[in-house]
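K.L.:
With the input below, show me the fold.
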Amino acid sequence: MTEAGDSKGIFMSDGSDGSGGSGPVVIDLFCGAGGLSEGLRQAGFQPRVGVDFDKHAAATYRHNHPGVPVIEGDIESVTGEELFRLAGTRDIDLIAGGPSCQGFSTHGKRIQDDPRNFLFKHFVRLVDEVRPRMFLMENVRGMLTYAKGEFRRQIEAAFNEIGYRADFTQVLAADFGVPQMRHRILFIGTRVDNIELSFPAPTHGEGEGLKPYVTLAEAISDLPLMGKDYTLAKREYACAPQGLYQVYARSGAPTEVTMHVGRPLSKQASSLAAHIGQGQGLRSAPAEVLPERFKKMRTIANGQLRRDCTTLYYRLDPNKPSYTITCNYKNVASGPFLHPFEDRAISHREAARCQSFPDHYQFLGSSFPRQIGNAVPPLLAKAIGLHLMKLLAAETNQHRYQRVA
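P.N.:
Below is the predicted model:
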């Protein structure tokens, strides 16, 4: 097994589909487009079932994980027996997923009573019905701090009530080779007494012994510039892969770039973008070019110019990881999505690269920004998966030793 700290283990993929292998069995609830399953598959897990209500995301999942059945519907109606039947086994190693808690997202309005905040209860219910050896739940960082951690304590208590020890941590996707400053919270848990709960150590960062963060340039510099042709369905790569990340991204990919499309900026956005350099946002534009509603943002109570940063109309810095890729990455007025070299929003393929999806991963249907923005970055999932594999393997080996003794 490759350790998570090995750069080749993080960046290389075998390019195979999601149905083969003989590793631990995982069921992916709230699977979306399949980023979590893709990373766990790269780590050696066998995805056996996906569940999601979004028909477009479900189509994407089926296409990229052939042979893995997807339950397309409301999680409330899914039962453990149905999951057993589709998985072809009652011996499930891991239930994983990211139940939506968008009411706690730091990138939108926080609404405590948003019904999506309570989908975790069905995650807990299905863990109880299936009784996997472990579970993995990923979610937005805001749920950790909302109401001084009360929501997080509810989740821990719910798992404890069904006999699972649980622990949580915050992770930054960039710490695991993803070219994106995406913060998330992870819950893991087990019903097995001799599994010691722990989390993977970062492999990238600024500390001693860590690899440098993967930058935006390292992620997308081989993708061609668009010029004025925003709608070309397929394009030649600009160059051969430059570095390990691009080798990973292009493993098993077509010979041409797909989903690399854009559109011209609006007149207002274009006039602002002309004044915004790499690593700069709206505050760098002269006051005279700002729409009236934005001029108030430039001063504080004493009338002086604000010196803090805003990521509205922010042009990405090629020498750093991107900011969080959200479902709004096609709208430069909503956040840090201006291309570093061209006056346009980043493309679907560039966003997918920032999320660490390989180029062979194709998104179907519509709502590509929602599918890509909501996904778990596969390389983050792979790092977690490699760590969980070690925990499960250690428990298995200890169990075998006790049986022999």
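
K.L.:
C-alpha from now on. contacts and neighbour counts both.
P.N.:
OK.

K.L.:
Now do the contacts for Gly32.
P.N.:
Taking C-alpha atoms under 8 Å, 6 or more residues apart in numbering as the contact definition, Gly32 lies against 51-52, 54, 57-58, 61, 371, 374-375.

K.L.:
those strands in the stretch 251-400 of the chain, which residues are they?
P.N.:
256-258 (DSSP state E, counting those that start in this stretch).

K.L.:
what do you get for the stretch 51-200 of the chain?
P.N.:
For the stretch 51-200 of the chain, applying DSSP E, counting those that start in this stretch gives strands covering 70-72, 94-97, 134-140, 165-172, 183-190.

K.L.:
out of the ones you listed, deepest packed?
P.N.:
Using mean count of other C-alpha atoms under 10 Å, the stretch among those with the largest mean neighbour count is strand 94-97, at a mean of 26.

K.L.:
what about Glu292, neighbour count?
P.N.:
Other residues within reach of Glu292, judged by other C-alpha atoms under 10 Å, total 10.

K.L.:
Ignore what I typed, I meant Ala201.
P.N.:
Here the neighbour count serves as a burial measure; for Ala201 (other C-alpha under 10 Å) it reads 14.

K.L.:
Okay, and it sits in which element?
P.N.:
Assignment of secondary structure by DSSP states H and E places Ala201 within no helix or strand.

K.L.:
how about this one, so we can line them up?
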Amino acid sequence: MKYTAIDLFSGAGGVSEALKEHFKIICSVEYDKIIASTYSLNHNKDHLLIKDIRKIKKKKLLKIKKMNLNGRNLDLLVATPPCQGFSRHSRKKSSNSTDERNKLIMEIIRVSNLFEPKFIFFENVDNILNFEIFHKFLEVICNLTNTGHKRYVNRPSYQLRFEVVNAVDYGVPQHRKRLILIGKKIDIFPNIDSVIMYNSKGIPFIKNPLPLWPEKKTAPTLGEYLKSFKLASIKAGETDPNDKLHKCRNLSETNLKRIQNTPKNGGSRSDWEATLNLGLECHTKKNVNFGDVYGRMNFFSYSPTITCGCLAYTKGRFGHPLEDRAISMREAALIQTFPETYKFTGRLDGKPNEGSTENIATQIGNAVPVKLASSFIKMFYDDLKKF
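P.N.:
Presented below is the predicted three-dimensional model:
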């Protein structure tokens, strides 16, 4: 028996890939047509709604519920809303941010109230903890008064647990800090242990969080993980003729010289000899960080966070550990633990592994690593089986 799930803000389908083994996905939502094309290449597009979640009417959601659940409640609601507005790079302060994307998290509550899922899985950047709208989200989804009773009788209540995790602790060969929130539907009241509280710095916490969390599983090193895929050696600007996604950006003459003078497996711009005049003037100024820019990854360690700029040697430690080039799209996707057969598209017509490399890089960088999601999905599945 497969349990039922909904995947909101599904993106390229990283969490859906993790869901497929144990859950029947009855609905996925993605508003961007090109990203939705990537999703459709890898998953059943019949359950995919290509629409702004705010414009999906209650009537449509109730129809999905009636057709798929036969009067039962949903087993799992997945929600991985856009994180850019919550990022540490956001110029707005957390207390007065006006980024419209941040309000999308409240749509999760609307869907939750209709489907009353047994479990909730939520992922975002760790900095979301500092945002007032996230505090409001916690209080509304929890739906408990200070005495542990339901605040709104006709809405579900949840015991929550949220922690900042590093993906490397869940089988992903990448340092990637994210906030994971899980919730389990409460049916017995009062439940004072699950009420949202705040510490002296105004950060929310729960006195007794949900006693459910997957065990940590240390990831293999980057070199150990990638060696099984036997990727072809390519040069800067080349594409593997057997895999269009194994393609990397070209390098200018200066940047090619820079990476050639960067030690293999973890070297950085601090290793360049001054006599070569390879450094940038802006990097000589005081208080300039970004030490990873123009650096190489290290096969004997873990990848840095794969971002939307992961194909650019100039935007982080995205140089290949051994070859004189930046990492390819395929390598970035593998580091995000997508299967080697996973297809991406940067085109509206959905041709696999073709189109805008920037668009594909954004899809890969924004995805939840499949193995990170799998750790939690398997945990929900195991708990559901008990009942």
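
K.L.:
before we move on, back to that, export the contacts of Gly32 of the first structure to JSON lines and append columns for distance to Ser356 of the first structure and neighbour count.
P.N.:
Supplementary listing: the contacts of Gly32 of the first structure in JSON lines, determined by distance: C-alpha to C-alpha, whole Å; neighbours: other C-alpha atoms under 10 Å:
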{"residue": "Val51", "distance to Ser356 of the first structure": "22", "neighbour count": "24"}
{"residue": "Asp52", "distance to Ser356 of the first structure": "21", "neighbour count": "23"}
{"residue": "Asp54", "distance to Ser356 of the first structure": "22", "neighbour count": "17"}
{"residue": "Ala57", "distance to Ser356 of the first structure": "17", "neighbour count": "27"}
{"residue": "Ala58", "distance to Ser356 of the first structure": "19", "neighbour count": "27"}
{"residue": "Tyr61", "distance to Ser356 of the first structure": "16", "neighbour count": "29"}
{"residue": "Gln371", "distance to Ser356 of the first structure": "14", "neighbour count": "24"}
{"residue": "Asn374", "distance to Ser356 of the first structure": "13", "neighbour count": "18"}
{"residue": "Ala375", "distance to Ser356 of the first structure": "10", "neighbour count": "23"}
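
K.L.:
of those, closest to Cys327 of the first structure?
P.N.:
The shortest distance between Cys327 of the first structure and any of the contacts of Gly32 of the first structure, using C-alpha to C-alpha, involves Asn374 and amounts to 6.7 Å.

K.L.:
Could you report the neighbour count for Leu322 of the second structure?
P.N.:
With other C-alpha under 10 Å as criterion, Leu322 of the second structure counts 18.

K.L.:
what does Val124 of the first structure align to in the second structure?
P.N.:
Matched to the second structure by TM-score structural alignment, Val124 of the first structure sits across from Ile109.

K.L.:
got a list of what its match touches?
P.N.:
Contacts of Ile109 of the second structure (C-alpha under 8 Å, 6+ apart): 137, 140-141.

K.L.:
and if you look at Ile180 of the second structure?
P.N.:
Contacts were defined as C-alpha under 8 Å, 6+ apart; by that measure Ile180 of the second structure touches 121-124, 162-165.

K.L.:
List just the nearest of the residues you listed to Glu340 of the second structure.
P.N.:
Ranked by distance to Glu340 of the second structure (C-alpha to C-alpha), those are led by Glu123 at 23.7 Å.

K.L.:
Counterpart of that closest one over in the first structure?
P.N.:
Aligned against the first structure by TM-score structural alignment, Glu123 of the second structure finds its counterpart in Glu138.

K.L.:
measure its match to Leu83 of the first structure for me?
P.N.:
20 Å (C-alpha to C-alpha, to the nearest Å).

K.L.:
Hmm, Pro132 of the first structure is touching Ile92, no?
P.N.:
Yes. Using C-alpha atoms under 8 Å, Pro132 of the first structure and Ile92 qualify as a contacting pair, with a distance of 4.9 Å.
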